[in-house]
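In: Okay, sequence plus prediction incoming.
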Amino acid sequence: MRTVRQDTNIARERLVKGLALALLLLMGLWCVAGPSGLLAWGENQRLLDQREKQLVDLKVDRDHLKNRVALLDPRKMDPDLAGELVRSNLNVARPDEMVMQLP
């Protein structure tokens, strides 16, 4: 026959095991669905690929701008680029050029 003390020990033991199981399940859930868990891994990989592509595009733009800056150097300016910039920014045309307006 069980005593009251044995019943409380069994109940306490079940409670401790239940809390330990709940804690382990919570930790497992955090490892799978947390901010750095397995489900977030794919999203992070997709963002990394997207940012690497963006970085490549920015490097191409930077190289293009470096080339334009080198061509605009006052000591050795490219005359074609200077003429293009003057015509586009100031709306200036040479006497031998025809301006055609498109509808």
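Out: Okay, I see it.
In: Only C-alpha atoms from now on, for both contacts and neighbour counts.
Out: Noted.
In: Please, which helix or strand holds residue 70?
Out: In the assignment (DSSP states H and E), residue 70 maps to helix 38-71.
In: tell me which residues of that helix are tucked away?
Out: residue 71 (16 or more other CA atoms under 10 Å).
In: Following the chain onward from that helix, which element is next?
Out: helix 79-90.
In: ok, second structure coming up, stack it against the first:
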Amino acid sequence: MWTKHHKKRKLGRFVMPLVTVAFLSYFGYHSVHGDFGLRATEVFDKQRVDREARLKTLTEKRMILEKEVALLSDGSLERDMLDEKARLSLNMSRADEVVIFH
């Protein structure tokens, strides 16, 4: 005849709660401090705002350059624009002229 006499251990009662606490602690820590945690999200948001501002300035600069290229294209060659670009690239002007670059 088999009998089951087990001595109840106090340590056995704490195994599952300790595993649960360790599990929750590990994932809780990494949800705040990890690569994709709450602190990293704040850094990503700051980078996004900075990059959107940079994109806006670059887009405006590109539009200005596209307008200048359109003025220098074959169909609508502006003599003033051509003269300005030539003087700017050659760094030359006449003696009686005042040149203001902006």
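Out: That came in fine, so what should we check first? Source: prediction; values computed, not measured.
In: So after superposing, what's the score?
Out: Between these two chains, after superposing, the TM-score reads 0.76 (TM-score structural alignment, normalised by the length of the second structure); 95 aligned residues with a CA RMSD of 2.4 Å.
In: hang on, the earlier thing: for the helix holding residue 70 of the first structure, enumerate the helices and strands it packs against.
Out: helix 4-33 (3 or more CA pairs under 8 Å, 6 or more residues apart in numbering; DSSP states H and E).
In: what helices or strands is the helix it packs on leaning on?
Out: Going by 3+ CA pairs under 8 Å, 6+ apart, helix 4-33 of the first structure lies up against helix 38-71.
In: if I read this right, residue 81 of the second structure contacts residue 71, doesn't it?
Out: Yes: at 7.1 Å, residue 81 of the second structure counts as touching residue 71 under the criterion of CA atoms under 8 Å.
In: quick one: the helix holding residue 70 of the first structure to the second structure mean distance?
Out: On superposition with the second structure, the mean distance recorded for helix 38-71 of the first structure (mean CA distance after the TM-score superposition for the first structure) is 0.9 Å.
In: quick one, that helix and helix 4-33 angle?
Out: Using axes from the mean of the first three to the mean of the last three CA atoms, to 10 degrees, the direction of helix 38-71 of the first structure lies 30 degrees away from that of helix 4-33.
In: Which residue is the nearest non-sequential neighbour of residue 37 of the second structure?
Out: Take residue 37 of the second structure and drop its neighbours on the chain: the residue closest to it by CA to CA, 6 or more residues apart in numbering is residue 31, 4.6 Å away.
In: Could you report the separation of that neighbour from residue 41 of the second structure?
Out: Here the criterion is CA to CA, to the nearest Å. By it, residue 31 of the second structure lies 11 Å from residue 41 of the second structure.
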